[in-house]
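predicted model and sequence follow; I will ask about them next.
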Amino acid sequence: MYEPVKSLGQNFLIKSSIVDLMVGSLDIVNGEDIIEIGPGHGVLTEALLHRISGRDVKVYSVEVDERFAAKLLGMYATEPSIEIVHADILKWLPTFTSDRKVRVFGSLPYYITSPILHAVIKMNVMPESAVFLIQKEVAEKVCSKVPDASYLSTFVQTFYDAEHLFNVPKMEFSPSPKVDGSVIKLTRKNIAMDHLSIERYEGFLHRAFSHPRKMLNKPFSKEELAKGGIDPKLRPQNLSSEEWLEFYGILHA
């Protein structure tokens, strides 16, 4: 058993019932690829492989820690349905391409949850769905709605329906983190946007939420708000992701 590296945010899920619930929440369809982020000791990996046994599904397990990558390579050297990738997930995701539909899965390091969510949305093949175990507070933020919307919830929910599935107490990890976790499920919406447009939209939302407690007449001009039919007295958290996308489309037509 390898010692966890604190700088990599390594807290490993140890309760089998939660592992089974997570794997069971992932919609697995023949002819698709699954990307597992941060397999660690392979607890989720093993459950996932059991679930796809005998099916036309390929798993890419991406692990940044060389020790665990080597361990998993040894465990699954003769398993054709899985490829162990030793890489930084934030550098690897932009390089991944496939002619099959993709789903993403994993217990994410809490400290890079937001960058991973952004990287998933910007993938060359936008995933059909994702099931993630993340920090409870961040899960609540991702799933928040008007009037408690945030930049993160608005960005994610533009492209995905976000569902909070269940909480995971911190004592179900080894070592135990300081806070509880939650499992969320993201299901893709029918939004077509290329990579450059997504980055522009991301910048647009950063502008909108740059002063979250201020009214929208702070980040936007009177002319822009009038063109979009937006009440200047509203605050950014008062608009839904659908309304933000429509406003973006009007200003960038």
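Arrived safely, thanks for sending.

make it CA atoms for all contacts and neighbour counts henceforth
Will do.

how would you label M22: helix, strand or coil?
Following DSSP: H, G, I helix; E, B strand; the rest coil, M22 is assigned to helix.

strands of the stretch 151-253 of the chain, residue ranges please.
Applying DSSP state E, counting those that start in this stretch to the stretch 151-253 of the chain gives strands spanning 160-168, 173-174, 181-188.

below is an additional structure, to be compared with the one above:
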Amino acid sequence: MHNTQMMHKPKKSLGQNFILSSHTAKKLIDLAGDLNGFNVIEIGPGYGSLTKEILKRNPKFLLAIEKDTNLIKQHDQLLGLYKGKYKIIEADALHIKETEFIEPPIKIIASLPYNISVALFLKWLDNIANFTNLTLIFQKEVAKRIVAQPHSKDYGYLSIISQLLCKVEIKFDLLPEEFFPKPKVNSSVITVNPLPLQRFEIDINALKKLVQVVFVKRRKMLKTSLKNILNSKYDIFKSAQLTGNERPEDVTIEQLCVLAVLFKN
């Protein structure tokens, strides 16, 4: 039994749901691999169940980022125990530059606050070269979008950018009972391993522009969504082995990279 009476009440506005079981925490951290010699970042450490397990694995240094002042006080004991190895800062993870506090190579291990999880993940993808790997808990619906393949309603911007840059896998699901307070949704643990080079050669900003344009109306055919910028001099669809009648969710990342040339400056 966990004594939740003694605990600081989580704030709904911050999307706080904390892992309670040390068994789950261990299982999650196992996925991050050896932490020895690595700098590690944890987002929203809450009551410290993940924090304790990370510190037991002897990282070079652990930086925890917490927005809730009241929760920081819960870490006094750990800070004393791991002096010089552990620091917790009060900040909004969305608005800090991680490398100002901690040097790469960095591993991120976090149960992400639901309300900022996608924005945070996209921010890290923009700076993916700083990270060795990321082991993250997302709402199950978001996790499905990250690993989605073509021909699926979950396939879109998040799947395409994630998979261009990284190998992403759902490792296991977590029930609401694993958290305090119990969320109304299931969660999934995802491992994110950055690729040494992006999967296909393309200017990533051009790809982002293309994906935003075509997925905004995902039921429309490509040739309709792109009609204003198609160059009649050459058949871009042919080079991507497409007809133009396809809907964006039926097009592979590789084919989208070919089409993205349209958006290169």
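Happy to help now that I have it. If you're wondering where the values come from, they're calculated on a predicted model, not measured in any experiment.

need the TM-score between these chains.
Once superposed, chain against chain, the TM-score is 0.87 (TM-score structural alignment, normalised by the length of the first structure); 247 aligned residues with a CA RMSD of 2.5 Å.

minimum distance to A77 of the first structure: which of the strands of the stretch 151-253 of the first structure has it?
Across the strands of the stretch 151-253 of the first structure, the minimum distance to A77 of the first structure, taken as CA to CA, is reached by strand 173-174, at 26.4 Å.

any idea which of the strands of the stretch 151-253 of the first structure is most buried?
Greatest average neighbour count among those goes to strand 181-188 (a mean of 22), per mean count of other CA atoms under 10 Å.

that one vs the second structure, mean deviation?
With mean CA distance after the TM-score superposition for the first structure, strand 181-188 of the first structure departs from the second structure by a mean of 0.7 Å once superposed.

what is the corresponding segment of the second structure for that strand?
Using TM-score structural alignment, strand 181-188 of the first structure lines up with residues 187-194 of the second structure.

what does V146 of the first structure align to in the second structure?
V146 of the first structure maps onto P150 in the second structure, by TM-score structural alignment.

and the gap between its match and E246 of the second structure?
Using CA to CA, to the nearest Å, we find P150 of the second structure at a distance of 12 Å from E246 of the second structure.

in stretch 113-128 of the second structure, what's buried?
P113, Y114, S117, V118, L120, F121, W124, L125, I128 (16 or more other CA atoms under 10 Å).

right, and the first one touches Q16 too?
This points to P113 of the second structure. Yes. Under the criterion of CA atoms under 8 Å, P113 of the second structure makes contact with Q16 at 5.6 Å.

pull up the overlap in contacts between these two.
G44 (CA atoms under 8 Å, 6 or more residues apart in numbering).

quick one: which of the strands of the stretch 151-253 of the first structure is nearest G40 of the first structure?
strand 173-174 (11.6 Å).

by contact count, what packs against the closest one?
Here strand 173-174 of the first structure touches strand 12-13, going by 3 or more CA pairs under 8 Å, 6 or more residues apart in numbering; DSSP states H and E.

quick one: residues in contact with the match of strand 181-188 of the first structure.
For stretch 187-194 of the second structure, the external contacting residues (CA under 8 Å, 6+ apart) are 28, 31-32, 128-129, 131-141, 143, 165-176.

the residue most central in space within the first structure and A162 of the first structure, how far apart?
With distances taken as CA atoms, centre = their mean, L117 lies nearest the centre of the first structure, 3.6 Å away. Separation of L117 of the first structure from A162 of the first structure (CA to CA): 12 Å.

all set now, cheers.
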